[in-house]
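Chemist: fold the following and give me the result.
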Amino acid sequence: MRVGLLTREFPPDVYGGAGVHVEFLARELSQLVDLEVHCWGEGRSTGVVRHRPWPALDDANDVLRTFSVDLSMTAALEGRDLVHSHTWYANLAGHLAKLLYGVPHVVTAHSLEPLRPWKAEQLGGGYALSSWAERTAIEAADAVIAVSGAMRDDILACYPALDPARVHVIHNGIDTGLYRPDPGTEALVRNGVDPERPYVLFVGRITRQKGVPQLLRAVRRIDPDVQVVLCAGAPDTPEIDREFRELYQEVSAERAGVLWIPQMLPRADVIQLLTHAAVFVCPSVYEPLGIVNLEAMACGTPVVASRTGGIPEVVDDGRTGLLVDVDGEFETNLARALDTVLADPAAGARMGEAGRVRATTEFGWDAVARRTAALYGEILAQA
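Modeler: Here you go, the predicted structure:
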């Protein structure tokens, strides 16, 4: 079975959950099928073909540049038996390959453009094009994979023309051999974190989706003796970047121990930071699943997260962490939940241990890959 896996992100250029998903899925799928990854970038290596936007579009809207990559991917997919695209950045390539070569197209939906209206701030008129590309690909796909049950509901609500029988739930996974508690603290010291003081940790992009402004306002209310470590970069727009910086400066002026790490850290550093955090916080206002919560749980850390999207399918409220409703009291209740975990380290440790067990037993990437390959087989048998 010759499969083309289409994505924007792939190592070494991974900046979000979709990229993490594709990285580990590809590693496991390559043991089960003849896999060729098509991604953004320069050059070619064994099993990986990289494509860059057309130079003639260097000054054009980002969506047009994306479409030029999609055309390049499509041209390179001849001979594949099936194509599998991830995010709107690659969906159009999968759809065009389906039409051009007569092969099945599988879409994994990591998020949905209709549920991210703030993307118009980033893409301008390109948001209408990204939405069109996603809708066209999803509605014509032979199968759509939702990364959570909540995501499946969202897909069918946004695209009611889609046959529900074509939407399958295959959760995101976690490599619990890689993401595991690391007793070392050198990464903390190197990045300015005091290992002797408890800290709240956030890891994610600076976007409206991730709820970073709400988090900054919430930490004003938590125990002032606790450090707050923000591994936050890759802002979507200059506007959200400016808002974040202003809030960060305000909060830093009000309380000590607020540390911003804007650069993308090596994975080993992130694992150490996750391991030693008193609590990991995920304040997303929209999150189909949230791999980063699995990463924290696999490192034995309790999680305080939004009760939104697929997060409740990962974080077991009261057992592996606490969930907070995204409502008018969100920031107040987020601060209260963080203080609850911080005030009882023994209970936090029990939540962390339960999270590690849950991540290990229920979310392995090998199982994700087997379910994905089985779906490919079913689709090809019906073709």
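Chemist: okay, CA-based contacts and neighbour counts for the rest of this
Modeler: Fine.
Chemist: tell me which residues touch Val326, please.
Modeler: Residues counted as contacts of Val326 (C-alpha atoms under 8 Å, 6 or more residues apart in numbering) are 285, 306-308.
Chemist: for the helix or strand harbouring Ala367, packing partners?
Modeler: Secondary-structure assignment from DSSP states H and E places Ala367 in helix 365-382. Applying 3 or more C-alpha pairs under 8 Å, 6 or more residues apart in numbering; DSSP states H and E, we find helix 365-382 packed against helix 17-29.
Chemist: return the subset of the contacts of Val326 lying in strands.
Modeler: Mapping the contacts of Val326 onto strands (DSSP state E) picks out Ser306.
Chemist: could you turn the buried ones of the contacts of Val326 into a ChimeraX selection?
Modeler: The buried residues among the contacts of Val326 can be selected in ChimeraX (16 or more other C-alpha atoms under 10 Å) with this line:
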select :285,306,307,308
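Chemist: which one of the contacts of Val326 sits closest to Ala75?
Modeler: Closest approach to Ala75 among the contacts of Val326 (C-alpha to C-alpha): Val285, at 37.5 Å.
Chemist: residues in contact with that closest one?
Modeler: Per C-alpha under 8 Å, 6+ apart, neighbours of Val285: 208-211, 306, 308, 326.
Chemist: likewise for Ile379?
Modeler: 104, 142-143 are the contacts of Ile379 under C-alpha under 8 Å, 6+ apart.
Chemist: turn those residues into JSON lines, including distance to Ala150, secondary structure and neighbour count.
Modeler: Output for the contacts of Ile379, formatted as JSON lines (distance: C-alpha to C-alpha, whole Å; DSSP: H, G, I helix; E, B strand; the rest coil; neighbours: other C-alpha atoms under 10 Å):
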{"residue": "Pro104", "distance to Ala150": "25", "secondary structure": "coil", "neighbour count": "25"}
{"residue": "Asp142", "distance to Ala150": "20", "secondary structure": "coil", "neighbour count": "21"}
{"residue": "Ala143", "distance to Ala150": "17", "secondary structure": "strand", "neighbour count": "24"}
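Chemist: hang on, the earlier thing: as TSV, the contacts of Val285 with secondary structure and distance to Asp81 would be great.
Modeler: What follows is these, written out as TSV (DSSP: H, G, I helix; E, B strand; the rest coil; distance: C-alpha to C-alpha, whole Å):
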residue	secondary structure	distance to Asp81
Arg208	coil	38
Gln209	coil	35
Lys210	coil	37
Gly211	coil	40
Ser306	strand	40
Thr308	coil	36
Val326	coil	43
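Chemist: circling back: what two of the contacts of Val326 are the furthest from one another?
Modeler: Spanning the widest gap among the contacts of Val326 are Val285 and Arg307, at 8.7 Å by C-alpha to C-alpha.
Chemist: I have a second one here; can you model it like the first so I can compare?
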Amino acid sequence: MRVDLLTREYPPSVYGGAGVHVANLTRNLRPHLDLRIHCYGDSRPDAGVRAYPVGLGEGSGTALRAMAVSMAMGHAVRGSSLVHSHTWYTNLAGHVAKARHGIPHVATVHSLEPLRPWKADQLADGYRLSSFMEEAALVGADRLIAVSHAMAADIVRVYPAVDPGRVCVIHNGVDTTEFAPDHGTEHLERLGLALDRPMVACVARISPQKGLGHLLRAAESFLRGTQLVVVAQTADSPELRRRFGLAVARLRDTGVPVVWISGPFPRAALCQLLTHARTFVCPSVYEPLGIVNLEAMACGTAVVAADVGGIPEVVVEGETGLLVPATASDDGRPADPARFVRELAARVNRLIADPATAQRMGRNGRCRAESRFSWEQAAQRVRAVYESAVRQTG
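Modeler: Next comes the predicted model:
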């Protein structure tokens, strides 16, 4: 079976959870399929990978260029048995491929545009276009793969024209050999981190979705001496990056030890950071699953995370971490931001003050990641979806 996978992100250009998903899924599918990759950006040396060097502009230009790339991808997949699209950037390409070549279309849903209203600030009037591209593709797809049960429920709620029988759930995975406890300290020492202080770690994109502003406000109430380390290398816009830098500087001025890692950060350094952190914090206000939580758990780290989306399907309250109640308002942000910040700080402080509980949760998290979340298992289930879609349309 030949499968053409359509994605914006593909190594080495990976900046978010969808890119991590695609990289691991393709690695595990390749031994079993004739897999062709269509992605954005510069050409790759890998066989079977075709890149589309159409640059992305700002605002509405981003959506228009994505539409142009989708048209090109949809034309290029002629001869494939099936196309598999990821995110709105390429969902329309799968829709075009189905309409033009009669190829079944499977779409993995990593998020939904209508549930991310802050994207209007990033895409301007292109947000309406991105939402249109997503809806047309998902309603017309032969199969939809949701990365969590919460995501599956959102799909049929937001797009009622979607037949629930076409939606299945396949959780993201984690490579527990790549992400594993590393008690070395050389990378952390090179960064000048204080190893004699309890550390709180966070890894996120600078975006309203990821809730970093709430985390910085919560850090003002962390127990004295707690060191906050935020790995935030990418941002939705230069302006958001600038504002985040100012917020970090203001927090430092209050005496809170906070480190912002904004540049290259090797995987080995990340594993050491997660291993040595007392807790990993995920303050996202919208998170269909949250691969970063799985990565932290695989490193044996207790997790404090917002009780949103698919996070409770990964982080088990009281067993592998602590969940922070978060009721969203119409704009997707916490209905009571001040309360969310207080509750976040309280849970972090609970684990800072109780290292034994944090260690127990970390051990449980490692076991859960190993036993319940593997990319090999996810790839097997994806292959079964492919076979079902081909049989039905064949």
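Chemist: and which of the contacts of Val285 of the first structure is nearest to Arg370 of the first structure?
Modeler: Arg370 of the first structure lies nearest to Thr308 out of the contacts of Val285 of the first structure, by C-alpha to C-alpha, at 27.5 Å.
Chemist: what's around the equivalent of Leu123 of the second structure over in the first structure, how many residues?
Modeler: Aligned by TM-score structural alignment, Leu123 of the second structure pairs with Leu123 of the first structure. Residues lying near Leu123 of the first structure (other C-alpha atoms under 10 Å) number 17.
Chemist: how near is Leu123 of the first structure to Ala234 of the first structure?
Modeler: Distance of Leu123 of the first structure to Ala234 of the first structure, computed by C-alpha to C-alpha, to the nearest Å: 15 Å.
Chemist: correct me if wrong: the match of Leu123 of the second structure contacts Asn61.
Modeler: Yes. Using C-alpha atoms under 8 Å, Leu123 of the first structure makes contact with Asn61 at a distance of 7.4 Å.
Chemist: next up, the contacts around Met151 of the second structure.
Modeler: Met151 of the second structure is in contact with 109-111, 288, 309-310, counting by C-alpha under 8 Å, 6+ apart.
Chemist: quick one, helices of the stretch 51-200 of the second structure?
Modeler: Secondary structure of the stretch 51-200 of the second structure (DSSP state H, counting those that start in this stretch): helices at 60-76, 88-101, 119-123, 126-140, 149-158, 186-190.
Chemist: so which of the ones you listed is nearest Gln392 of the second structure?
Modeler: helix 88-101 (13.8 Å).
Chemist: got the angle between that closest one and helix 126-140?
Modeler: Going by axes from the mean of the first three to the mean of the last three C-alpha atoms, to 10 degrees, helix 88-101 of the second structure is angled at 50 degrees with respect to helix 126-140.
Chemist: after superposition, how close is helix 88-101 of the second structure to the first structure?
Modeler: The superposed helix 88-101 of the second structure is, by mean C-alpha distance after the TM-score superposition for the first structure, a mean 0.8 Å from where its aligned residues fall in the first structure.
Chemist: pull out the buried residues from that helix.
Modeler: Buried residues in helix 88-101 of the second structure, counted by 16+ other C-alpha under 10 Å: 88-98.
Chemist: what angle sits between that helix and helix 60-76?
Modeler: Interaxial angle, helix 88-101 of the second structure versus helix 60-76 (the same axes, to 10 degrees): 30 degrees.
Chemist: which strand in the second structure runs the most residues?
Modeler: Determined from DSSP E, the single longest strand within the second structure is strand 34-40.
Chemist: so which of the contacts of Val326 of the first structure persist in the second structure?
Modeler: For the contacts of Val326 of the first structure, the subset whose aligned partners also touch in the second structure (both residues aligned by TM-score structural alignment, their matches' C-alpha atoms under 8 Å) is 285, 306-308.
Chemist: and the residues you listed, which is closest to Asn333 of the first structure?
Modeler: Closest to Asn333 of the first structure, out of all of those and judged by C-alpha to C-alpha, is Ser306, at 10.1 Å.
Chemist: hang on, that closest one packs against Pro283?
Modeler: Yes. With contact defined as C-alpha under 8 Å, Ser306 of the first structure reaches Pro283; the gap is 5.3 Å.
Chemist: who are the contact partners of the match of Leu123 of the second structure?
Modeler: 61-63.
Chemist: tell me the one among those nearest to Glu250 of the first structure.
Modeler: The closest of the contacts of Leu123 of the first structure, once distances to Glu250 of the first structure are taken by C-alpha to C-alpha, is Asp62, at 32.4 Å.
Chemist: dump the residue contacts of that closest one.
Modeler: 123, 126.
Chemist: quick check: it vs Arg371 of the first structure, distance?
Modeler: According to C-alpha to C-alpha, Asp62 of the first structure and Arg371 of the first structure sit 34 Å apart.
Chemist: ok, Val189 of the first structure next?
Modeler: Taking C-alpha to C-alpha, one finds Val189 of the first structure at 41 Å from Arg371 of the first structure.
Chemist: these two: who's more crowded?
Modeler: Arg371 (15 against 10).
Chemist: map that one across to the second structure for me.
Modeler: So, by TM-score structural alignment, Arg371 of the first structure is matched to Arg381.
Chemist: wait, that match sits on Ile170?
Modeler: Yes. Contact criterion C-alpha under 8 Å: Arg381 of the second structure and Ile170 qualify, at 7.1 Å.
Chemist: who touches Asp121 of the second structure in this structure?
Modeler: Residues in contact with Asp121 of the second structure (C-alpha under 8 Å, 6+ apart) are Gly59.
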